[in-house]
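Undergrad: from the sequence below, what's the structure:
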Amino acid sequence: MLTTAETRPVVVWFRDDLRLADHPALHAATESGAPVLCVYVLDEESEGLRPIGAAARWWLTQSLRALSSELRALGAALVLRRGPAAAVLAEIAQQSDAAAVHWNEIEIAPHRAVADALADALTMAGIAYHRHRGDTLVAPNAIRSKDGRGMRVFTPFWRRVLSLGDPPQPLPRPTTLRPAPALPSEQLSDWRLEPTTPDWAGGLRATWTPGEAAAQTRLAGFLAKQPGYAEGRDYPDRHVTSGLSPHLRFGEISPRQVWYAARFAAAERPAIAPDIDKFLSEIGWREFCRHLLAEHPDLASRNLQPAFDAFPWQSDETALSAWQRGRTGYPIVDAGMRELWHSGTMHNRVRMVVASFLVKHLLIDWRLGEQWFWDTLVDADFGSNPGNWQWVAGCGADAAPYFRVFNPVLQSEKFDAGGAYIRRWIPELAGLPDNLIHQPWTATPIELAAAGVELGGNYPQPIIDHKAGRQRALSAYAELRQR
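TA: Sure, this is the predicted structure:
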């Protein structure tokens, strides 16, 4: 016979962990034997929380639909509410006479503040709560430098993580859930997270299938097609990367699940071990940026290296707009920006090239690029997005030296030699031969006419000369050092 405690429901607060497997909070709630009330709160009101961008809002909608469907298959429902999460969840806990509330921690200061406020409210109401670790391989306070601070150089950081051995094994997916009495739920469609007029999400729908099942399918497919990742990941036309970043961003798959699946694949096929090691180091970079964010909550707005606060950024709305629209006149840059707009993602090598072009050739503040990516990327992560931009700009942790200015033509010739990536995203240049497609301004009028290209017409002239842009960037850096 069930005790009173076992008949009172327990609440599971879903956050950026929209999955059922390896979900510590859900696992603990299920193991309690009590009815489980699953809740997601869209919180755009709590102080300090960064509202997600438009592409991520589209992804969130699909992910919540997928999670709701998975929960229904187990006999439970997903209650949707909108408002300040601490107040909303405290009210739900009291309305449902909950015995406890479970959630997975997010190691980001504003998210911790919301969780702290919820803990205080539950304590005042006499309701138990349980906080579980869930979004990193290692707790940020477990990796410290000799002076007790978070580490700012990736290689020793990742060595330290690896030295700790395997993370805890992923937790199993519940086979059934004992549902709690139903509570009113808001309608997902009423949140209007998806674009309507205009509906610009066609490319997102064609490219992605959000949800936990799709994440697992993508991981299995990626591991099955190795080897080749370590070398091929730099080539945007080879399609050898995992595509897991948006699934990780929304917690449809956990870093621990990826870790163990990858390690198992390497053990089964030793020949792919170098590829797996490289792949896991990319998971490590996500971890590194999350740890940075835990130490520096203002990562998206403040230079990690204060010397860059005096950098002479240029205000150039015309150049910024050309970059955003993929109209810079540099094919590899424009291809990347058009891929981003269509699919909500961009190949990692190309991300570095387009970011370098903005902050160095155009001398436009990295924060404007970070904000554009935040709005247009489906995988815009709180740590990785600003961490990567600061790395490229030279003002962040483990930063690339500022004087390393990517040459977009050489990068294009090296990593898209046949021009397949450019032709995919800039069809107006498709008729140019391989030796001209990377720098169409070098073609003769006859060659341009034969390919149907009109520079300054259907494709722009370069908005800045590479050598002039590079020299201007180096001069600005020299001026900063003198200051």
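
Undergrad: going by C-alpha atoms from here, please, whenever you check contacts or count neighbours.
TA: Fine.

Undergrad: hey, which strand is longest across this protein?
TA: Across the chain, the strand with the greatest residue count (assigned by DSSP state E) is strand 36-42.

Undergrad: I would like the residues contacting that one, please.
TA: Residues outside strand 36-42 that contact it (CA atoms under 8 Å, 6 or more residues apart in numbering): 9-15, 29-30, 76-85, 88, 177-181.

Undergrad: and these, which are buried?
TA: Buried residues within the contacts of strand 36-42, defined by neighbour count using 16 or more other CA atoms under 10 Å: 9-15, 29-30, 76-82, 84-85, 88, 177, 179-180.

Undergrad: among these, which are in strands?
TA: Per DSSP E, the buried ones among the contacts of strand 36-42 map to strands at 10-14, 78-82.

Undergrad: and which of these is nearest L410?
TA: F14 (45.5 Å; CA to CA).

Undergrad: which strands and helices sit next to the longest helix along the chain?
TA: Scanning the chain for the helix with the most residues, using DSSP state H, yields helix 273-295. Helices and strands touching helix 273-295, as assessed by 3 or more CA pairs under 8 Å, 6 or more residues apart in numbering; DSSP states H and E, comprise helix 154-163, helix 229-232, helix 255-268, helix 384-393.

Undergrad: let's see this one next to it:
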Amino acid sequence: MNSPSKPVDRALVWFRRDLRVDDHAALYHALRSARQVFCAFVLDRDILDALPRADRRVEFILGALRVLDDDLRRLGGALVVRHGAAADEIPRLAAELGVQAVFANHDDEPAALARDARVADRLKSSGCELRTFKDHVIFERREVMTATGGAYGVFTPYKNAWLRKVDAFYLSSYPVERHATALAPTPLATGVPALADIGFQPAGLIAHVGQGSRGAEALLDDFLDRIADYGDKRDFPAVKGPSYLSVHLRFGTVSIRRLARLAHQRMQGGDRGAEVWLSELIWRDFYHQVMHHHPHAMTAAFRPEYDAIQWETGEHADTLLKAWREGRTGFPLVDAAMRQLHQTGYMHNRLRMVTASFLTKDLGLDWRRGEAWFAQQLLDFDLAANNGGWQWASSSGCDAQPYFRIFNPTAQSEKFDADGRFIRRYCPELAALDNKAIHAPWDRAPLAMQGVDYPRPVVDHAIARERTLARYAVVKSRKI
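TA: Below you'll find the model as predicted:
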């Protein structure tokens, strides 16, 4: 790779999943390397054209771009926004601006790597180069390896190695503003388009996520006031326990270095909540290094023997999938979680595990069907984390729960939503039931359910559990 500080006259910073000015690796290196720096984002049609016309993520991105453009203009630059295929638009824009280098931060998703290779080849043919940098995680690729030089497949040893390696250097920020005099405006920066301009329509973005980096700042300020309770409250969906920063991490409207630094400092000061939160941030790094070392796992089982599982198929399986998607399974916590996802684009992390376990181990459906639905619905969808979570739940991935560990959806409901507050919010037809009946209404209050538009359970959990054990046992008995 070329030296990040190798001088050039003009440079272009290509923003992707890093929609902020503060603590931005590629922007920092470009400002240190060039006399003039231009900035751009591509609304990539290779991605957007496959999305539904009402997609919350597109709405979020446009809001984040407006904040980014404002911040760049405040510093003397501006954001050029193009709508087209990134592999075409970036080389074209680089030529229009007469830059010698394009700076961008790493994106290790397989499709993104292929796109970047195409961009690099086209830039090279015109005498320009693509320079890329780590920005989205603390440790990436081969930075945390086992003693024998292999990739970690179990989280706890990875976490311990991560904690041994991390120090002030890896957590320090890139001071962009002190070098911002190199930012250059351009008449090509004509503002951020509206949804309708790119063929989309409003999708009902949930208000609390906020606008871009400003929204991230407000959420972080709020979370830091209650971070000490994170370990105690994070598993209860009716309680304000999580940080709610996942979408901002996904689109880089907040710096992972800043978050990890805050968590690490507070952990060293004895804050148990910060220690638990840091562990969640390390899980994120873990799944990204899994994606780097095992790209096959983004479409197939990490553990190949699990691709031999005989999942339920056919019309009945499709009916079960539809009931799960719509929150009509007859299991209140599962249904409330799926309705939360549909209505808001967000799902509480505990419930992601519960609903994924239910799909794979109660309904017997292929985890990829659930992963695809989450990929379509989640505002914070991240390929590495979504894949890792689904493979964890289906027992086919890295450090996954054993196949014989099967969440009981009623027991999960009683433990994590004991008074039914979360269920009542998203399943209001059950609001009149008492705190015991609401977790299994047809079993515990059948008379009260007469005339209520709520389905009977689509499966018997005890029977489904035995089927799952048998399904997995066949695979485990084979020598692959």
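
Undergrad: after the longest strand of the first structure, next one along is what?
TA: Next helix or strand after strand 36-42 of the first structure toward the C-terminus (DSSP states H and E): helix 54-73.

Undergrad: count of residues packed around H293 of the second structure?
TA: For H293 of the second structure, the number of neighbouring residues by other CA atoms under 10 Å comes to 14.

Undergrad: also P227 of the first structure?
TA: Neighbour tally, P227 of the first structure, other CA under 10 Å: 18.

Undergrad: now it: how far from F279 of the first structure?
TA: In this view, P227 of the first structure and F279 of the first structure are 11 Å apart by CA to CA, to the nearest Å.

Undergrad: what does L474 of the first structure give?
TA: According to CA to CA, L474 of the first structure stands 33 Å off from F279 of the first structure.

Undergrad: can you check which of the helices and strands packed on helix 273-295 of the first structure gets nearest to N104 of the first structure?
TA: Judging those by CA to CA, what sits closest to N104 of the first structure is helix 255-268, at 13.8 Å.

Undergrad: got the angle for the closest one vs helix 273-295?
TA: For helix 255-268 of the first structure against helix 273-295, the angle by axes from the mean of the first three to the mean of the last three CA atoms, to 10 degrees is 160 degrees.

Undergrad: out of everything not next to it in sequence, what's closest to the residue nearest the centre of the second structure?
TA: Nearest to the mean C-alpha position of the second structure, by CA atoms, centre = their mean, lies D382 at 3.1 Å. Once flanking residues are discounted, D382 of the second structure sits nearest to R250: 6.3 Å by CA to CA, 6 or more residues apart in numbering.

Undergrad: correct me, but the one you found touches R17?
TA: Yes - at 6.8 Å, R250 of the second structure counts as touching R17 under the criterion of CA atoms under 8 Å.

Undergrad: just give me the match in the first structure for the residue nearest to D382 of the second structure.
TA: In the first structure, the residue matched to R250 of the second structure (TM-score structural alignment) is R249.

Undergrad: quick one: residues contacting that match.
TA: Counting by CA under 8 Å, 6+ apart, the residues that R249 of the first structure touches are 16, 379-381.

Undergrad: mean deviation of the longest strand of the first structure from the second structure?
TA: Once fitted to the second structure, strand 36-42 of the first structure is off its aligned match by 1.4 Å on average (mean CA distance after the TM-score superposition for the first structure).

Undergrad: buried sites along that strand?
TA: For strand 36-42 of the first structure, by 16+ other CA under 10 Å, it's 36-41.

Undergrad: now distance to H23 of the first structure too, for those residues, in JSON lines please.
TA: As requested, those are exported to JSON lines (distance: CA to CA, whole Å):
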{"residue": "V36", "distance to H23 of the first structure": "14"}
{"residue": "L37", "distance to H23 of the first structure": "15"}
{"residue": "C38", "distance to H23 of the first structure": "12"}
{"residue": "V39", "distance to H23 of the first structure": "14"}
{"residue": "Y40", "distance to H23 of the first structure": "14"}
{"residue": "V41", "distance to H23 of the first structure": "17"}
